[in-house]
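**Q** Below are the sequence and a predicted model; questions follow.
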Amino acid sequence: MTEAMEKNRCKPQFLQLLLKKVQKGDYQPETISNKKITSPHQSEENNLEDKLHLSHLKHLEQLFTAPNEEDIEPEEWNPGYKMLPKKNTSYPSGSLTLQEFKNALTELLGSEYWNGQTELLFNKIHTSRDNIVDWSEFCTHLLLQYRKRDDSEKSKDIFFQGKPLIQQCSQNRQEPTTRILAIFSPSTSHSFVTVSRGGILSFWDNNLQLQKTYEMSADAVEAATGKKKIKVWTTDAVYMPNVHKIAVATTSRKMYFFEVSLGPIFEDFHLFALNYIPTSVFYWYNTESEESCSVLLWGDDHGGVSVLKFLHPDKSLYEKSLFEQSGFSGIYLQDIGNHCQFLSYNYIRHIHQDSISQIQYVPEDLCITSSGNSQASLVIIDMDQKRKAYTWKIKRGIKCFDFSKSLNLLFSGGVDCCVRVWNRFVPSLPTAMLRGHSFPILGLAIQEQSGQIFSYSRDTVLKIWDMSYHTCLYTVALKFPHSQPEHVLKQGSFPFLFLQKPLPLILISHIDYIGMLRVPISTHSEINLTAPHKAPLCGTVYNAFFHQVVTGCHNSTIAVWDIKTGMKQFILNNIHGEEELTCMALDTSGRRLITAARNGTVKVWDIQRGHILHKLEMVEDAEVTGVVPVRKHIFLTVGWNRKIILYDCSKPEALNVHADKSWKGGQLHKEDILAVDYCPPLDLLATASFDGEIIVWNVETQRPHHYVRKVSRESSLGPVNKLLFLQHQCTDHSLKKSAVLISAERGTLHWWSILGKKMEYGKFYAPLKKDISITGLSSNKDNHLLVTGDTNGFIQVWDISNYATTLPSMNSPNNPLLLHGWKAHNCTVMSVEYFSYNADSFIISGSSDGTSGLWTSEGTFVGLFRQERKWNQKVPATFSSHKNAFQTTMPVLDSKLEDSTTGKDRHGNRYFWKNHHDGYPKRTPTSVLTW
């Protein structure tokens, strides 16, 4: 082998770095003979980079670094190399063309299925303009992918502020923990109590250090002899904060009450001879008046509910004088009337046919219970039984639930591994179904402050969901000692505790272990740490060349996402330092991203590597509101400096690019330029300013082509928020003289002709409510559809195929047909873009609430570009909402949106309203309503 070849092989030690990845377990060494990928369904990961194994890399390295065939003796060749195609020697040594690259991977992977991704991978890798890649570039790309994956794994530790703290409860004697309780004390920080199935109470500090234990005794005789005739297990326990007691239910039909204030633990009293075995316990008291009546409820194994009210908990829970007389601390349930001054008891029979799995009290004097029965899986009942009971029916029942009174939402989970979201008053159909767990769900909790749902399943997997968008944000597989994925061990009845205050914590028990996770404090307005954007988005851009979505945020962050799965590919922070990112655009090749900031700085980036290519000269310290690629390497910017500035980035080696301020048309706008759009077929540029003036320029001559609307200093109109050229109509001979430019001014859309009779062809108010502005405009390729986004968070899709195509007349329609409309975001929609991918049509949106979403063109919610669960655009069942979950009609929620008597909106279109992903109505015209 030649010296040059050996030098080239060892120059960058990328293969050694890849070997380290293999040793870490990222890849398993395999040979071509025993590993051929013939179908994308063989693995969950349909990503070409993830299909390459060590053997593939070794053979690719030989192809990259192989010299001319005639210079090498046959025995020097690696046998695997003979299967690879001969190199084109007209290119530099150590590099491959696209065709050579595709042929090599096709041979290695044993299938042509990956040809499309091979070309995409080649385009991501090569940075030179001669369309070749070398071994160094190839390995650099792979290492960057590994680093992103590692960073993604580390981010889970960041979300939970470190790894979980796990302790063994050896005092449990290998019995599982029935319930974890949190105890608060004014003098000390919170502590925890675990109640084992065998009746051992263990007290822990806030760092899970064991402080003391207490073992329950069935009665005084058993305590004296130390023997138990019958094995008694605990079934549930609850902490009673206002009286500093713990109530523990057992299979012996007894309820024990332990004093747990400062000092030694002791049994205060117990109830015995209960009707049936209690299976779930709940305690409620008035936090604003601790001396008022409190309630202890428990459900039993016969589907009934016992309601025990403590009438004067500040004085006593029972008649102490009776205990002093008898010397016995037990209360026989049948004699509870003797304690009527302090206690009242009621029993509600046959709420369920099976054992009650969970019970909860709502201060409206309502009781919520769940069971595994399919005919009465969850029931909300008035404890006086005077009001209508609501019953939910789930095929395999409900194991756990949580209820938000302020939102009137129920969240349930059970054996079918699905988290369901319910309107409290609509038991017939869930608002959403959150799928992703593989084992039965054992615990649920709502954190309203951050808008999140926590669910825990039997295989020790914790999932965090977004409450508004019903998407999975994180999945954490907890690893307890002795736990094995293929063997799910026995757990206690209530292994999950979510603690809201003083600091959010999650505690989980598994067999005789207990784990604690610290959850960061956040508010509903903040974006979860799974999302890269914690500030308003300035926009979203679809990259058709690489099938990616780029999102940009005001905090100077951009992120790149895979459109096929919604997964984040990489993120760049502080791209403009501490300056706000205001706008961005892709160049004509789709390889470079141009970003601009509030201080007037403009930069050009390699969008696949995250490298800065050019820094464009800042003309003034003024906000840039628009960047437009007008030629292959020519960009222009507009903004608050009211000028049009050109930049020539044709020299790849030039980091700093000077500004061309010699725009021949001069500075004609008298106010800040807010909107801009470019029409390549006509080589026309449209700009609009704060005073409402709109100018169309000829880019070639740099002179005004037409004043769409000229504003004098005496008369000023409203600001123009957006401009949009209808590109297809500009090239259609029969349509190009009609309206081809749309301007959005507050909520009104104006349609302008600039080639024929220069005039306004039409206008209409698009939003559903008054005083709303249009902030996003987009159209499909043939300009038959128009997509609008507004400051109220709505997206609308209009049929504009026959609108403003002829001179306005008395018979011209007042507005185009509104096909679809839905509430997409909680805040302003900053941008929308309509595009096609694999013959399907989609819409991406970015909002000032920091989120970016993907929708079908009909408004079906595909998902958020931050969620953990992947989607597949060919499989609607993977979408965050689909027909099975939302096939329902509901009454109008806002009288301003629709006339309740006629069923029509302000445009005269009749609608059905459909329950959507975030509780807002989604509407579809009756003419296109299809299920």
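**A** Perfect, I can see it now. Residues are numbered from 1 along each chain as shown.

**Q** contacts, neighbours, all on C-alpha from now
**A** OK.

**Q** quick one: secondary structure of Ser321?
**A** Three-state assignment for Ser321 (DSSP: H, G, I helix; E, B strand; the rest coil): helix.

**Q** and it, how many neighbours?
**A** By other Cα atoms under 10 Å, 10 other residues sit near Ser321.

**Q** same question, Thr391
**A** Thr391: 21 surrounding residues under other Cα under 10 Å.

**Q** contacting residues around it?
**A** 376-380, 427 (Cα atoms under 8 Å, 6 or more residues apart in numbering).

**Q** And the next helix or strand past the helix or strand hosting it?
**A** Here Thr391 is covered by strand 390-392, with elements defined by DSSP states H and E. Downstream of strand 390-392, the first helix or strand assigned by DSSP H and E is strand 400-404.

**Q** take the one below as the second:
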Amino acid sequence: MQIEQQLTLEQLQKLNTAFQELEENGCKSLDVEKFKQIVKKSMAPYNSSDEQIDEFFMKIDYAATGTIRWDDFCTYMQLEYTEQDGSSARLKKLTFSLPAMIQELSYGEAILRINSLPDNTLVIAREDGLISFWSPQLQQKRSKMVFEKLSNKKPKWVMDFAVMSQYNKLILGTGDHEIQFYELSNFEPYCQISSLEAIPLRLDYCYTDTDECMILYGDDQGCVNILLMSSVGELLRTWKKLPKDESLPNIGLESAVCSLNVTYIRWKVHGDWVTQLNYCDSMKAVISTSSHESTALVIGCTVGATNVEQQMKEIKDSGKESRGKKGQMIPTVPTKRAEGDQTVFRIYKGVKTFAFCKKYNLLVTGGMDRIIRLWNPYMPRLPTGMLRSHMAPVFYLYVSEEDARIFSMSTDNTLKIWDIEDHSCLFTACSKSSGIKGELTACHYIPGTRSLYVATDTLALLHLRLRPPPEPHLVISHKEPVLCCKYNKEFKHVVSCSEGSVVKVWDFATGKHLFEFCDAHGSAAITCMTFDDSGRRLVTGGRDGFLKVWNYNNGHCLHTLKREGKCDEICDCTYVEVNRNKYIIAVGWDRRINMYFDSADDMHHFQKPQPYWQDDINHGHKEDILCVAQCPPTFLATSSYDGEIIVWNMISGHVHCKLHTPTPTDSSGTKGKYCLGRLQGKQF
């Protein structure tokens, strides 16, 4: 492991003290030997080899001056950690494909809720009772208006729905205090439970055991209602034979609970109507929420041993209540759970939506205050994290176990992706970028297809953009084409650059990826690279026409080299020394040899090239220069698109000779060369 990755805060403090002591003794900068001494002393008892410390020193002393100061050390470490954080964030990056796929909807009431079947078919319900099936690609399969419109009666409204996939049934909660059952295959009416105590605002369903299930609903009185049903298939068939009320076989709630196969429980839980309700099978508990701060979120039992005794006592003492065959009754006043049977979360401005993840034991809440809170479900006092970024109330939350991410959507149609571990925001898409407009009414995420469906006055589909799975026989180093790479003998590194403007550093011996930095040339591809004579600085050239000089070990850009006016693509570059002066030479589409003076004393970030050689202007290349190579100490060779090779004297700036592409009639000729290696051997 590299030394900079092993350093602790205590060791950094010891190093600082050692630097200060040497400075007080008149030693303002350290050479490599003194640096070795203080590093070994500060990091004791951990031993670092001389080779490791030498490499660490060279990374800090990128200008090869032979000495470093405390400021140099701190600058390197800060930039190193900053780029590591950025690299880590890029590896975690997860996005939705933008813009969203938009499907226009026929005129009508707002979509109330979106649900999905095991085969990922979407079931969508509108407030006016229009139920429709859609394919995952937003192709409508069929639809039906399940409510009959009668002129002498007020129209019915759907409050919520759930799918009983095991029984091929659809459950609707209506504004007329009813729970209605429909055939899922054709939306034909089956039966209904009427005369509920309150309006069922939020519905949930859970298959608990063989031919046993649980139907839950939260109502406008802040109560959680639970129907425990056994022999469900037979029970529903029995209800279907009852007399009809408005085309649906009907049974009142009081009559339904008289059945030996039905148990009804009603808990008074919240001080306001229920905003969301779900049964969590892993905890064997019901999670419900409301806008009431004192009872914003409650995790409670379905039955509760303590409260059953209390409830039976109330039933026994009450002579006014009607009894069923098994003695069950519907109390006039709903029962409250005992303190030990529920966990109450007090949350500012209440909770509008929540999501629970068993894998991470994580409960996530959002609401009107625009803050997403992360909770341990057994620790209601304080959240474990708070995610602040939304500018409007949080409407929808989903925890993706596969990706360790949280998806959130706010009422201004802003979508965000959060990292569960470090709570960082990885992705944001506003309404303008996603194309989702209008009032948000429903959201639904399907993990199987990694798709998010959003309903406003249109239906939108957002696909999660995933990295393609790596092929077992193929190792991918970059996401984009690799345009250049070089070996650095000083650090024993391989440095590669890609079309996506990414620079990656690899350990040559192990092949391990050590470091990377992105956007080196913005969005422009990196077309060429070279090292300085010390091997400590990297020079890159790009399609933007810029040369950039880097301390590539921490991604710090030291200088930017560019000509005035329009900058054409740079095709190749090299580092040369002429008469003890050092230069960076670049060639490309401008058909000129651009020489930039390299000096450690030059503090300007932007630098311009030296004046062009007169021979380059008068007798130089007529086509784009593609390659350059040097033969120390005097000669430089360049080759162009037309196959011409020119050898230059770098001291005088004159053309030494030209190597032309042989004509087709020349039997001894070969094709023009487009690439040059280092000139060796014969001097021209």
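**A** Yep, it's here. Just so it is clear, the model here is predicted, and its values are computed rather than measured.

**Q** Who are the contact partners of Arg272 of structure 1?
**A** Residue 272 of structure 1: Phe, not Arg. Here Phe272 of structure 1 is in contact with 253-255, 330-333 (Cα under 8 Å, 6+ apart).

**Q** Next one: the residue nearest the centre of structure 2 relative to Phe35 of structure 2, how far apart?
**A** Centroid-nearest residue in structure 2, with Cα atoms, centre = their mean: Leu94, separated by 3.1 Å. From Leu94 of structure 2 over to Phe35 of structure 2 the distance is 42 Å, taken as Cα to Cα, to the nearest Å.

**Q** before we move on, the earlier item: correct me if wrong: the residue nearest to the centre of structure 2 contacts Thr428.
**A** No. With contact defined as Cα atoms under 8 Å, Leu94 of structure 2 does not reach Thr428; the gap is 10.3 Å.

**Q** Name the residues contacting each of the two.
**A** What both Leu94 of structure 2 and Thr428 touch, as defined by Cα under 8 Å, 6+ apart, is the set Ile417.

**Q** Gln99 of structure 1 -> structure 2?
**A** If you follow Gln99 of structure 1 across to structure 2 using TM-score structural alignment, you land on a gap.

**Q** Now which residue in structure 2 aligns to Phe192 of structure 1?
**A** In structure 2, Phe192 of structure 1 lands on Leu122 (TM-score structural alignment).

**Q** For its match, list the residues it contacts.
**A** Taking Cα under 8 Å, 6+ apart, one finds 114-116, 133-136 in contact with Leu122 of structure 2.

**Q** residues touching the residue lying closest to it once chain neighbours are set aside, list them.
**A** Spatial nearest neighbour of Leu122 of structure 2, chain neighbours left out: Ser116 (4.5 Å); criterion: Cα to Cα, 6 or more residues apart in numbering. Ser116 of structure 2 makes contacts with 122-123, 446, as judged by Cα under 8 Å, 6+ apart.

**Q** how many other residues sit next to Pro652 of structure 1?
**A** Neighbours of Pro652 of structure 1 (other Cα under 10 Å): 11.

**Q** okay, now the residue mapped onto Asn206 of structure 1 from structure 2: neighbour count?
**A** Asn206 of structure 1 maps onto Pro136 of structure 2 when the alignment is built from TM-score structural alignment. Pro136 of structure 2 has 17 neighbours, counted by other Cα under 10 Å.

**Q** quick one: contacts for Pro136 of structure 2?
**A** With Cα under 8 Å, 6+ apart, Pro136 of structure 2 has these contacts: 120-122.

**Q** Narrow those residues to those in strands?
**A** Among the contacts of Pro136 of structure 2, DSSP state E puts Leu122 in strands.

**Q** Could you dump the contacts of Pro136 of structure 2 into TSV and include distance to Thr289 of structure 2?
**A** Converted to TSV, those look like this (distance: Cα to Cα, whole Å):
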residue	distance to Thr289 of structure 2
Asn120	27
Thr121	28
Leu122	25
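
**Q** Nearest to Glu402 of structure 2 among the contacts of Pro136 of structure 2?
**A** Asn120 (17.5 Å; Cα to Cα).

**Q** Test my guess that the closest one contacts Ile446.
**A** Yes. In this structure Asn120 of structure 2 lies within contact range of Ile446 using Cα under 8 Å: 7.3 Å.

**Q** Just want to know which of these two has more residues nearby.
**A** Higher neighbour count among Asn120 of structure 2 and Ile446: Ile446, with 19 against 15, using other Cα under 10 Å.

**Q** Over in structure 1, tell me which residue corresponds to that one.
**A** Match for Ile446 of structure 2 (TM-score structural alignment): Leu499.

**Q** Hmm, that match is touching Leu517, no?
**A** No. Checked against Cα under 8 Å, the pair Leu499 of structure 1 and Leu517 is beyond contact range at 10.3 Å.

**Q** what about the residue nearest to Leu864 of structure 1 when sequence neighbours are not counted, distance to Thr551 of structure 1?
**A** Spatially, and ignoring its direct neighbours in sequence, Leu864 of structure 1 is nearest to Gly853 (4.4 Å; Cα to Cα, 6+ apart). In this view, Gly853 of structure 1 and Thr551 of structure 1 are 10 Å apart by Cα to Cα.

**Q** what do these two both touch?
**A** Residues touching both Gly853 of structure 1 and Thr551 (Cα under 8 Å, 6+ apart): Gly846.
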